[in-house]
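Participant: show me the folded form of this:
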Amino acid sequence: MNWAILIVSGAMEAVWAVALERAEGFTKLIPSIIFIVALAASMFGLSHAVRSIPLGTAYAVWVGIGATLTVVYSMVTGIEPFSWFKVALLAGLVGCVIGLKLVHGA
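Facilitator: Have a look, this model is predicted:
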């Protein structure tokens, strides 16, 4: 269950990262509210997950999920240019996150 919470909180990290960019220095109300709610949910989920998942592993998985989803979203929406090199690097990052999960169980 804690792994599922960690994955969702990693996704919430991507939500708050995108909302932070859209908030334009907290001058836009709705993106600012989304940022605050997603940030709180993300931090709560991470804090819950580290009760049973080692901190280093949980943090790396959380950041990896958030970073990957943020970059993918940015490329899909045109915020940043698409690159196959970025896709390959993201695949490596996802592979490392999966590896951390597998090593945790060993």
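
Participant: drop to CA atoms for contacts and neighbour counts, all remaining ones
Facilitator: Noted.

Participant: list the contacts of Leu100.
Facilitator: Applying C-alpha atoms under 8 Å, 6 or more residues apart in numbering, we find Leu100 in contact with 57, 61.

Participant: in three-state terms, label Trp62 for me.
Facilitator: helix (DSSP: H, G, I helix; E, B strand; the rest coil).

Participant: contacting residues for the nearest residue to it once chain neighbours are set aside?
Facilitator: The shortest distance from Trp62 to any non-neighbouring residue, by C-alpha to C-alpha, 6 or more residues apart in numbering, is to Gly10 (4.5 Å). Going by C-alpha under 8 Å, 6+ apart, Gly10 touches 42, 46, 61-66.

Participant: this one next, for a side-by-side:
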Amino acid sequence: MSWFILFIAGVLEAVWLFGIQKSEAFSKFPYVVLALVAMATSLLLFSISVRHIPASQAYIVWLAIGAICISFVDHYFFNHPITWQQLFFCCLIFVGVVGIKLSKG
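Facilitator: Sure thing, here's the model as predicted:
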């Protein structure tokens, strides 16, 4: 369950970054609220997950999931292209996250 909570925390990293981008320098209040709620929830879920996952592993996974998700958010919501090379390396990051989960080190 801790890994699932950590995954949701990582996805929320992308949500708060999306909110900041859409807020246009904090001028659109609903997006500011979205960013703040997502940020606080992400940190809360991250702190819950580190009760059962070593902090070093949890941080790497949290960061990796957030980075992959924001790449796709940028592509779908802000029309930033994703090259095949970027997609390949996102897949490598994903494989690394799965490897960390399976290693249970």
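
Participant: related to what we said a few turns ago, tell me the spacing between the residue nearest to Trp62 of the first structure and Ala106 of the first structure.
Facilitator: 23 Å (C-alpha to C-alpha, to the nearest Å).

Participant: sec struct for His80 of the second structure, please.
Facilitator: His80 of the second structure ends up coil, using three-state DSSP.

Participant: an error on my part: the question was meant for Gln21 of the second structure.
Facilitator: Under three-state DSSP, the three-state class of Gln21 of the second structure is helix.

Participant: neighbours of it, how many?
Facilitator: 16 (other C-alpha atoms under 10 Å).

Participant: what does it align to in the first structure?
Facilitator: In the first structure, Gln21 of the second structure lines up with Glu21, judged by TM-score structural alignment.

Participant: for that match, give its distance to Thr27 of the first structure.
Facilitator: 11 Å.

Participant: in which helix or strand does the closest residue to Ser23 of the second structure other than its chain neighbours reside?
Facilitator: Leaving aside its sequence neighbours, Ser23 of the second structure sits nearest to Tyr31 (C-alpha to C-alpha, 6+ apart; 4.9 Å). In this structure, Tyr31 of the second structure sits in helix 29-49 according to DSSP states H and E.

Participant: show me what that helix is packed against.
Facilitator: Counting by 3 or more C-alpha pairs under 8 Å, 6 or more residues apart in numbering; DSSP states H and E, the packing neighbours recorded for helix 29-49 of the second structure are helix 2-22, helix 55-78.

Participant: that helix to helix 2-22, inter-axis angle?
Facilitator: 160 degrees (axes from the mean of the first three to the mean of the last three C-alpha atoms, to 10 degrees).

Participant: compared with the first structure, how much does helix 29-49 of the second structure deviate?
Facilitator: Mean deviation of helix 29-49 of the second structure relative to the first structure after superposition (mean C-alpha distance after the TM-score superposition for the first structure): 0.3 Å.

Participant: contacting residues around that helix?
Facilitator: 2-3, 5-6, 8-10, 12-13, 15-20, 22-23, 26, 58, 62.

Participant: and those residues, which are buried?
Facilitator: Buried by 16 or more other C-alpha atoms under 10 Å: 2-3, 5-6, 8-10, 12-13, 15-20, 22-23, 58, 62, out of the contacts of helix 29-49 of the second structure.

Participant: point to the residue nearest the middle of the first structure.
Facilitator: By C-alpha atoms, centre = their mean, the first structure has its centre lying nearest to Gly66, at 1.3 Å.
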